[in-house]
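> Please find the sequence and the predicted model below.
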Amino acid sequence: MNEPTRPLIRLRDLKRIYTTEQLETHALDGIDLDIDDGEYVAVEGPSGCGKSTLLSVLGLLDEASGGEYRLAGVPVTDIDAEEQARLRNREIGFIFQSFNLIPEMTVRENVELPLIYRGGLTTTARRQAVDEALARVDMSARAEHRPAQLSGGQQQRAAIARALVGKPSLLLADEPTGNLDSASGERIMQLLDELHADGSTLVMVTHDPDYAARAGRRVRMKDGRIDTDGSVAA
């Protein structure tokens, strides 16, 4: 008998609570979720429902307040910040709505940054990986440009190259078309579709139901909890 496959992401009773002197906000209130390797999941819901918080916790940019998070079998909630940083650099690529490119750096330098942080690669190996990532998003001709010289769509493609360059097991996209016009947004969505078809595991937060329908699975959140979770009809 074949062993059941282990999910790439496993969340059990995951919580994120923000506390001030006057208020306690349960941004995530007991999330149970499994995501398998190779899935394409769209996370939807109204503003303030917790979807971006969920993505930040998945991406190890924010820390859970309770519950269990396992990524590729690693108990994320049980390891220290230094080990979490190593895990993030090795396993996760993050695509932000606001691109988050460093303005003083060229596209090439921005894309190379995750490899420098990870360490262990020669300059030649890093250059080859950057060249491959830029070619994948059709940005080779813009490698020496700075972000201010690029359109919004080009900046997002550069940001996707940065997310891809380390060959992560998981790509997280937080409203990747939110700052783009419709034509640029469609091009970014086509690129994400292609990356998933090539085998990437993709979790995307979006407010656009048409974009969400392109995923294989739609998870809708409400008040810090999962409201509905189901496959997209063909």
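Received, thanks.

> Please count neighbours and contacts with C-alpha atoms only from this point.
OK.

> Roughly how far does residue 135 sit from residue 118?
Distance check for residue 135 against residue 118: by Cα to Cα, to the nearest Å, it reads 21 Å.

> and if you look at residue 9?
Looking at residue 9 against residue 118, where the rule is Cα to Cα, the gap reads 22 Å.

> Between those two, point out the one with more neighbours.
Ranked by neighbour count (other Cα atoms under 10 Å), residue 9 and residue 118 place residue 9 first, with 18 against 15.

> Pasting the second one now:
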Amino acid sequence: MIFSTAEMAIVALSLKVAFTATLVSLPFAIAMAWALARGRFIGKPLLNILIHLPLVMPPVVTGYALLALFGKQGPIGEALDAIFGISIAFRWTGAALAAAIMGFPLMVRAIRLGLDAVDRGLEDAAATLGASRWAVFWHVTLPLISPGLLAGAVLGFAKAMGEFGATITFVASIPGETETLPSAIYTLLQVPGGEDAALRLIVLSVVVSIAALALSEIFARRAARKVAGL
């Protein structure tokens, strides 16, 4: 099975969108998971609902909301364009934003489960020995939740690779700019005789997904062995 240059470009764009979405959203996912797992503040249930809302809303609704906010006529998009000359709608960065938002709840949930499983006694012991809160988090908590971090990152990456509804609503499917694997497959299936090309992209999607899961399993096992040796 031979893949064309255009098909490989679609895969490269999809990987760029997925990696960007995962890397940018991971720090925010850690912060939100920490707030939900350890925080005590008014509005915590509301924050929990807002974070997980993309999981239950139709992706098209999320895409439309992004378009209304970040489009050139939207309040955020208009401000970004006027102040910084940045346009997100119908750009690959917009695809990354849509993918990040759709995968964010999955990342937060996985990391929060990791935080809930941490033995608080280890953190208290480190604090008793004089470590600051940041030092406790960096040297004790973060290594302990590394399997959860990896699981969250993989879930976010996989969701970003497969995201379709919110992405195509927000940034459309522009060849070379926003045409990711799901949108390319959908487009080819609407064209007579496009089934063979769609099948090749489907195979590529499966291969990339299996590779990502295999790597995550390897990293997760290494992290688990490291944690067990603490």
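The structure has been received and is ready for your questions. Everything numeric in this text was worked out from a predicted model, so none of it was measured.

> Can you pull the TM-score for these?
Counting by TM-score structural alignment, normalised by the length of the second structure, the TM-score of this superposition works out to 0.24. Behind it: 91 aligned residues with a Cα RMSD of 5.5 Å.

> Could you report the neighbour count for the residue nearest to residue 17 of the first structure when sequence neighbours are not counted?
Taking Cα to Cα, 6 or more residues apart in numbering as the measure, residue 17 of the first structure lies nearest to residue 26, with 4.5 Å between them; neighbours along the chain are not counted. Neighbour count of residue 26 of the first structure, defined by other Cα under 10 Å: 18.

> Would you verify that residue 26 of the first structure is located in a strand?
Yes: assigned with DSSP: H, G, I helix; E, B strand; the rest coil, residue 26 of the first structure falls within a strand.

> Could you say which helix or strand holds the spatially most central residue of the second structure?
By Cα atoms, centre = their mean, the mean C-alpha position of the second structure lies nearest to residue 156, the distance being 3.4 Å. For residue 156 of the second structure, the enclosing helix or strand under DSSP states H and E is helix 146-162.

> And the contacts of that helix?
14-15, 17-19, 21-22, 26, 96, 99-100, 102-104, 106-115, 181-182, 209, 212-213, 216, 219-221, 223-224 (Cα atoms under 8 Å, 6 or more residues apart in numbering).

> buried residues in the very next helix or strand once past that helix?
Later in the chain than helix 146-162 of the second structure, the nearest helix or strand by DSSP H and E is helix 165-171. Residues 165, 166, 167, 168, 169, 170, 171 are the ones in helix 165-171 of the second structure that count as buried (16 or more other Cα atoms under 10 Å).

> Distance to residue 59 of the second structure added to those, as TSV?
Formatted as TSV, the entries for the buried residues of helix 165-171 of the second structure read as follows, by distance: Cα to Cα, whole Å:
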residue	distance to residue 59 of the second structure
165	5
166	5
167	8
168	10
169	9
170	10
171	13
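
> how about the residues you listed, which pair is most distant?
For the buried residues of helix 165-171 of the second structure, the farthest-apart pair by Cα to Cα is 165 and 171; their separation is 10.3 Å.

> Overlap in contacts, these two.
With contacts defined as Cα under 8 Å, 6+ apart, no residue is shared by residue 165 of the second structure and residue 171.

> quick revisit: just give the nearest non-adjacent residue to the residue nearest to the centre of the second structure, would you?
In space, residue 156 of the second structure comes closest to residue 103 once its chain neighbours are excluded; the distance is 4.5 Å by Cα to Cα, 6+ apart.

> Count the neighbours of that neighbour for me.
The burial count assigned to residue 103 of the second structure is 31, neighbours taken as other Cα under 10 Å.

> so what does the host helix or strand of it touch, helix or strand wise?
Residue 103 of the second structure belongs to helix 92-116 when elements are defined using DSSP H and E. Counting contacts by 3 or more Cα pairs under 8 Å, 6 or more residues apart in numbering; DSSP states H and E, helix 92-116 of the second structure packs against helix 5-38, helix 44-56, helix 59-70, helix 146-162, helix 165-171.

> again, 10 Å this time
For helix 92-116 of the second structure, the packing partners by 3 or more Cα pairs under 10 Å, 6 or more residues apart in numbering; DSSP states H and E come out as helix 5-38, helix 44-56, helix 59-70, helix 142-144, helix 146-162, helix 165-171.

> And those helices: which comes nearest residue 203 of the second structure?
Set against residue 203 of the second structure and scored by Cα to Cα, those come closest in helix 5-38, at 11.1 Å.

> Compute the inter-axis angle for the closest one and helix 92-116.
The directions of helix 5-38 of the second structure and helix 92-116 differ by 40 degrees, with axes from the mean of the first three to the mean of the last three Cα atoms, to 10 degrees as the criterion.
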